[in-house]
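Asker: Pasted the sequence and its predicted model underneath.
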Amino acid sequence: MQLDMESREEQPSQAQSQAQSHSSVQSNVRTKTDIAWEHVTQVVDEKGKKAWICNFCQKVIGGGGINRVKKHLAGIKGEVVACSKVSPEVRFTMQGKLKETAQKEKEKRTTSVTILDDDEEMEEIEMSTVKKGKRKSTSNLHPFFTKGINDPSQPTIKSAMQSKAKIHDVDLAIAMWFYDACIPMNACNSPFFQLMVDKIASIGYGYKAPNYHALRVNLLTDAKKSVSLIIDSLRSQWVDTGCTIMSDGWRDVSQRHLINFLVYCPKGISFLKSVDASDIESNATNLCNLFAEIVEMVGEKNVVQMVTDNAANYKLADILLLLGLHVQRIVLILYLSELDNVKSLVNLASRVTIFVYNHKWPLNWLRKRPGWKEIIRPGATRFGTVFISLQSLYDHKEDLQAMVISNEFKKMLKVGNAVECKQIVLNEIFWKNCLITVKVMTPLLKLLRLCDSDEKPAIGYVYEGMRRARRGIKELFKKKKELYRPYTNIIDSCWDRIIYCAAYWLNPVFQYDHANLCKKNEVFQGVLEMVEKTFKGDDVLNITLNLGRFRDAEGTFGRSSAVASRNLTRPDEWWKLFGGDIPVLQKFAIRILSQTASSSGCERNWSVFERIHTKRRNRLEHQRLNDLVFVHYNLRLQNRLKVDMRSYDPVDYENIDKTGFWVVEEEREGELNYDDLENMLDEQEHEPASESQGDHVDHEVDSEFQLLSDREIDAYNTPISQDP
């Protein structure tokens, strides 16, 4: 009996020791597997206590466990000295781990509070049920049916309606805040809007929103740090793939010359800064210093090229030549829209659209026509909108002519510019010039849309697209130099061919298409020039000697998988997969083929940047306002690809800016009601590229050119009389 008692007493103690041992093992396993331990070395100090030495800065971290190690690596000051030599990737990872830990602890606290509140609520309901709902059962039915609608323990229609009323009250409170603060309605489309609401709901009743000072100082600083971590994650890609600095020079309403700088790599676009260059635009030395500062911020070895769409006020190419950068000046559509005949045609077309969209009767009459689509449909850029609108206007030629010759239109002749509109619509020369301009511009717009891709680097397809567009324009005008040269000269002047030649030659889509490969000497010369600009010494010789192996598909370049994926894989990705036999050549090809071919990332509403460079009504200090714009624009860039940009909101002020020339009269600005517009983008306008980018260029560019008749060619450039 005594033995039984002793054995029973021993069992709990054994169970306890086993539990403690199991807990210790779990702790040790967790400790050993934590990612932070990879970056420190465990030692024992003079007192016999454990300490850790950072593998980056060699500083000793004593006590506190893994949490202090993570804070040291994450650069969070306070409890421990921040590491000054940790890599951006490790710092970003550690900060993410600390945030996860803090979030889990917060969720545990929130869950415990919620459970406590629910228990108290249940006790109140049970007490109420005992006092008021106590009665005998009168049948064998399930209690749910016997309690009736008046039983307080059953949710009633009244209580359900009350919950809907509460939701409506919350919705109304949010709406009232929008209205009171004059916040645009489309702000609710921000990916952070619902996230904000969820965070507020998760923390529970009693949460107090941050005040003006917190938003202005502390939280803005924290937000900038978070966004900077995103930029750091992109910065690590710049070393491998190289990057493109995109600059957008423009003038605000005060005629100040502002320049915005962004950086492109295949993983994303990031905004660097905005600069007021009004005082230095005429001084080449100061401009050179400005661009040198930007290059230094990005890293000279990381920069492959600079792309700009506005260099009219200074010789940017000469300045950047001093920095050893390759420069691209993508202003094709701007130059084309400034041709005299195109400019005159666009002005006449805009008079028609302004008349239609500023008078109710013409717009209503046209909308009743079968198969009607809105004339004005915005493109990706305001210059693209010009030619898209010309195409749309030409498509509505019959509808517009039917309107102006109808009996009802006679009543409109005394209104506004009705007579002028009628004369333009009935002028056949106007329509023929519209047709020719559209035929010339359509393939060029498609080429630019190919170049404007943010998701896929398009630089490897630009040379072939230019080549086909140039040849097609010549055929369009039946090789009459006086007609096609204004267009081909612009194509030649807008693109520097060196980097495009190199990208074309290194693109497996075209290199192994022997029947159509351009064999001009300038193509291979472009490759050699880019090699000499990018590398020095033995690397230049190594690359030059191995270019033939790529051309002849030797080694891994000739593997069956490499051959099969030439037209299915992005060129830069193809080189990553199959260029490993020649690492230096692989690096060169990836850096060239990973670049963008345009500055489309700059095509945004820049009005927010005007506030940075003005002193009027500036409540934030200059640096804080810069931080605000830095956070705002980078968040928008990161979320750009997640949002379906094909849907067009007629009350979206950024898109209205692109179409204003076509729908707003200067002397009557603001009278147009945009709520009635159904400006949907043409599906073909935003059609994704085919799986084979090479086929995309071949078919989309060439198929658009249809030869003009001799009569149409003779009529082209004829001055347009407004007499019908």
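Answerer: Perfect, thanks for sending it. Values in this document were obtained by computation on a predicted structure and should not be read as measured data.
Asker: Please make it C-alpha for all contacts and neighbour counts, starting now.
Answerer: Will do.
Asker: Can you spell out which helices and strands pack onto the biggest helix by length in the chain?
Answerer: The helix spanning the most residues in the chain, taking DSSP state H as the definition, is helix 88-132. Contacts defined by 3 or more CA pairs under 8 Å, 6 or more residues apart in numbering; DSSP states H and E place helix 88-132 against helix 65-74, helix 218-241.
Asker: Check the offset of the very next helix or strand once past it from the chain's centre.
Answerer: Once helix 88-132 ends, the next helix or strand along the chain (criterion: DSSP states H and E) is helix 143-146. Taking the mean of its C-alpha atoms, helix 143-146 sits 57 Å from the chain's own mean (CA atoms, centre = their mean, to the nearest Å).
Asker: measure Met5 to Gln16 for me?
Answerer: 18 Å (CA to CA, to the nearest Å).
Asker: same question, Leu476
Answerer: Distance, Leu476 to Gln16, by CA to CA: 90 Å.
Asker: How about Ser392?
Answerer: Ser392 is 82 Å from Gln16, by CA to CA.
Asker: So these two - more neighbours on which side?
Answerer: Ser392 (17 against 11; other CA atoms under 10 Å).
Asker: my read: the more buried one touches Gly379, true?
Answerer: No: with contacts counted by CA atoms under 8 Å, Ser392 stays clear of Gly379, the gap being 11.8 Å.
Asker: right, and the helix or strand after the helix or strand that contains Thr285?
Answerer: Thr285 is part of helix 284-298 when elements are defined by DSSP H and E. Under the assignment DSSP H and E, the closest C-terminal helix or strand after helix 284-298 is strand 303-308.
Asker: Next, the angle from that following strand to helix 284-298.
Answerer: Angle between the axes of strand 303-308 and helix 284-298 is 130 degrees (criterion: axes from the mean of the first three to the mean of the last three CA atoms, to 10 degrees).
Asker: in strand 303-308, what's buried?
Answerer: Under the neighbour-count criterion of 16 or more other CA atoms under 10 Å, strand 303-308 has Val303, Val304, Gln305, Met306, Val307, Thr308 buried.
Asker: here's the one I want to compare it with:
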Amino acid sequence: MASKGKALVLSSCSTSGNSHELNNQEGPLWKHVKKLDLPTTGKRGGGNRPWVCNFCGTQYIGTYYRVKGHLLKTEGTGISACKKVDADMLKVLQKLQDDFESKKKNATLSTILSFSNDEPNKKRKGDSGTQGQSKTTSREDLDRKIGRLFFSASLPFNLARNPYWKDLVTSLANSNLQGYVPPSSEKLRTTILKEERNYVDKLLEYKKFSWEENGVSIVCDGWIDNQRHPLINFFAVSIKGPIFLKVVDASGEYKNPTYMKNLFAEIVKEVGPNKVVQLITDNDMVYRTAGLSLEDEFPHIYWTPCVAHTLKLVVKTICSPPSKEQNPKANELCAWIGDLEKDAQLIINFVLNHHDALSLYNRYSNVKMLKIGETRFTSMILMITHIKLVRDSLVQMVADADWSFYRSDDEEKSQTIKKCVLDDLWWDKVDYFLEFTGPIWEMLKLIDVDEPMLHRVYEMWDNMVEKIQGIIFRHEKKDHLVDSSNFFDYIQSILVDAWKKSNTPLHCAAHSLIPMYYGKKWLSSRAGRVPPHQDSEISKHRSAYLSRVYSDTEHFHQVQEEFARFVTGVGLVGGIEAIKARDEVEPITWWVLHGASVPLLQRLALRLLAQPVTLSSRERNWSKHSQIQTIRKNKLSTSRAEDLVYVRHNLRLITKGDEKCREGASKFWDMDVEEFDIEGEPELNALNMNVDESTLPSFTHMDYNGENGGKNEEIEEVAF
């Protein structure tokens, strides 16, 4: 009955082509037996027929199933094994049967897909029609089959942007492979995964090659996954780009500074202590303590807090004014910011939580109302920016006659929203808030990139404070040379306090090695500017850094002397071309071209001017790290799980450096946009602008509560 059932299934699918030719009557092992005539009387069961084995000469009655069992010596088939088939012949026969099964599988699948694609009016072979129409139909069939894969497996539509997907399809289309069978799930997670890891390692060799000359920064960040496991990921970031190193499950230990310090030391030793310039983490107190302890073991390596994280904490402090009991003066100055946040949050929540309100909003707006994750970092800036973007739509919404419906449903909230939206003074507050926080946001976007920024932070921070001062004094109609501003003094105190906690000798040393800061063009561009060697704070920190990196007296004096020659322009570093190039070329290029006469300082400059200052662009990879949960569900071995995470992250990082993958059809390919119901390019562009703080899936971030003296007691939800 089972054989008959199989025959019926194949028959129903064999509407055309190869499946009929590849049925069991054409099995390759029939050639190694002699078929006898069917009996003319009595029972003639479905596929049963008499046959004689060509090897042993024994006669049997049965189907091809028994032929296989006899010749291939398969147990449990109800027939004895052929004793005349030796090991070598058994391999030959098995190979014939395996090839046959593979072709039959492909033919059956092909006819099933062709049958499901079949249309009543579709032209068939031999029908009239042009060659162009045939090609078009073929492409449409392939498109539908691709769609069927996406639909049946619930694959995200954004996968179609993936450059590796396009490479696969193009390779298959241009391939001459006949009878190709995709790898099994077992082969994918074993052989191919291991081969891909080796391939990725080879691709990353060119990045690692630069570590010796240009140095490398170890970037570390911790998250709590959906299963409440504290995970810590490590990246090595150099001038050639980031490399994902590993992820560590720190369950039970992530609040232990000693454990973290030993973990940091282990990573440093794996990379190579002499190649590492700095360790970057966020401002978590456990990280701070562990990082400073690491400096005791490796004096030339500095722990530096992520500058982007520091700026976000600045915004958090500004947008969360203290209570009257804590600081009455600060509360009075910044209470309007808290009120503005509450109003904006009310508008967004009301629209999103009321179906009729959302329908009314959508009537006047093509921009979707985005719910910003409550990260307590830069979420307020994003929220207020979005509110301003849809201002006209909000005004039309509350002015619509249908808005009166909410007087009975939620009168107080609807009236508050209408009052805010129609109040020009409220919008003036929106503009002022975005204006004076603008320099912070601009600096955050500038430094939050996979590019060297260590040498630019000092100057950028000064410029940011100066811009904020100008905006506040202009708003208050005051002259900063003769007047004072209590509001600016409060904002400045927050910025200065954050800088003191973030500034290290490493920042000052890198700042001192920028040739432009010693040129006339830069010095004369603004009153009061002095070269770095004349700034007491910078000079103090630079000397402290040099004394740690060059612990032996001879090298310390040599590098100090070379720095003096660089500053005063003595020798080749003071040549006509070198002086001219100070204002014209990038710092690292200048040192490559003109620094040979000061070799120690040149080597130092090539290392310091190649380092990043943030880990936020690495944080975005945690939106992909929800796969850890899937890994656990699939019960992959630890080594396979590590290989999968390693390959996944590094393939994404490799393509990030490819211009073709950042523009065109592959743009946004590595963003999990399916969570947002986002369909068009404008929404994707808006999301990309806010990628670290928007409504992407949340994980719990092990954050540091600065107001509690740095105790790691606060668990803060962070959505990128």
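Answerer: Structure received. Computed from a predicted structure; not experimentally measured.
Asker: Just send the buried residues of strand 303-308 of the first structure back as JSON lines, with distance to Asn286 of the first structure too.
Answerer: JSON lines is the format used below for the buried residues of strand 303-308 of the first structure (distance: CA to CA, whole Å):
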{"residue": "Val303", "distance to Asn286 of the first structure": "20"}
{"residue": "Val304", "distance to Asn286 of the first structure": "22"}
{"residue": "Gln305", "distance to Asn286 of the first structure": "20"}
{"residue": "Met306", "distance to Asn286 of the first structure": "18"}
{"residue": "Val307", "distance to Asn286 of the first structure": "19"}
{"residue": "Thr308", "distance to Asn286 of the first structure": "18"}
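Asker: sorry, back to before: against the second structure, where does the longest helix of the first structure fall?
Answerer: Aligned by TM-score structural alignment, helix 88-132 of the first structure falls on no residue of the second structure.
Asker: Distance from that helix to the middle of the chain?
Answerer: Using CA atoms, centre = their mean, the offset of helix 88-132 of the first structure from its chain centre is 36 Å.
Asker: do the same with stretch 594-608 of the second structure
Answerer: Per CA atoms, centre = their mean, the centroid offset for stretch 594-608 of the second structure relative to its chain is 34 Å.
Asker: start and end residues in the first structure for it, please.
Answerer: Using TM-score structural alignment, stretch 594-608 of the second structure pairs with 578-592 in the first structure.
Asker: List the buried residues for that stretch?
Answerer: Buried residues in stretch 578-592 of the first structure, counting neighbours by 16+ other CA under 10 Å, are found at Phe578, Gly579, Ile582, Val584, Leu585, Gln586, Lys587, Phe588, Ala589, Ile590, Arg591, Ile592.
Asker: now swap in stretch 405-425 of the first structure and tell me
Answerer: Buried residues in stretch 405-425 of the first structure, counted by 16+ other CA under 10 Å: Phe409, Met412, Ala418, Val419, Glu420, Cys421, Lys422, Ile424, Val425.
Asker: Then stretch 425-438 of the first structure?
Answerer: By neighbour count with 16+ other CA under 10 Å, stretch 425-438 of the first structure contains the buried residues 425-427, 429-438.
Asker: before we move on, what about stretch 362-371 of the first structure?
Answerer: Pro362, Leu363, Leu366.
Asker: just to confirm, which helix or strand has the second one in it?
Answerer: What it means is Leu363 of the first structure. Element membership for Leu363 of the first structure (DSSP H and E) is helix 360-367.
Asker: ok, average deviation of that helix from the second structure?
Answerer: Comparison of helix 360-367 of the first structure with the second structure after fitting gives an average deviation of 6.2 Å (mean CA distance after the TM-score superposition for the first structure).
Asker: Quick one: name whatever helix or strand follows that helix.
Answerer: Taking DSSP H and E, what comes next after helix 360-367 of the first structure is helix 382-395.
Asker: That next one vs the second structure, mean deviation?
Answerer: So helix 382-395 of the first structure averages 4.1 Å relative to the second structure (mean CA distance after the TM-score superposition for the first structure).
Asker: so what secondary structure elements neighbour that helix?
Answerer: helix 332-337, helix 340-357, helix 428-451, helix 653-663.
Asker: any chance of these in TSV, plus distance to Ala74 of the first structure?
Answerer: Shown next, in TSV, are these (distance: least, CA to CA, whole Å):
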stretch	distance to Ala74 of the first structure
helix 332-337	46
helix 340-357	57
helix 428-451	39
helix 653-663	38
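Asker: and those helices, which is most packed in?
Answerer: helix 428-451 (a mean of 21; mean count of other CA atoms under 10 Å).
Asker: C-terminal to that one, what's the next element?
Answerer: Sequence-wise, the next helix or strand downstream of helix 428-451 of the first structure (DSSP H and E) is helix 459-476.
Asker: Next one: the most centrally placed residue in the first structure from Pro191 of the first structure, what distance?
Answerer: The structure's the first structure has its C-alpha centroid closest to Arg640; by CA atoms, centre = their mean the separation is 3.4 Å. Relative to Pro191 of the first structure, Arg640 of the first structure is positioned 10 Å away (CA to CA).
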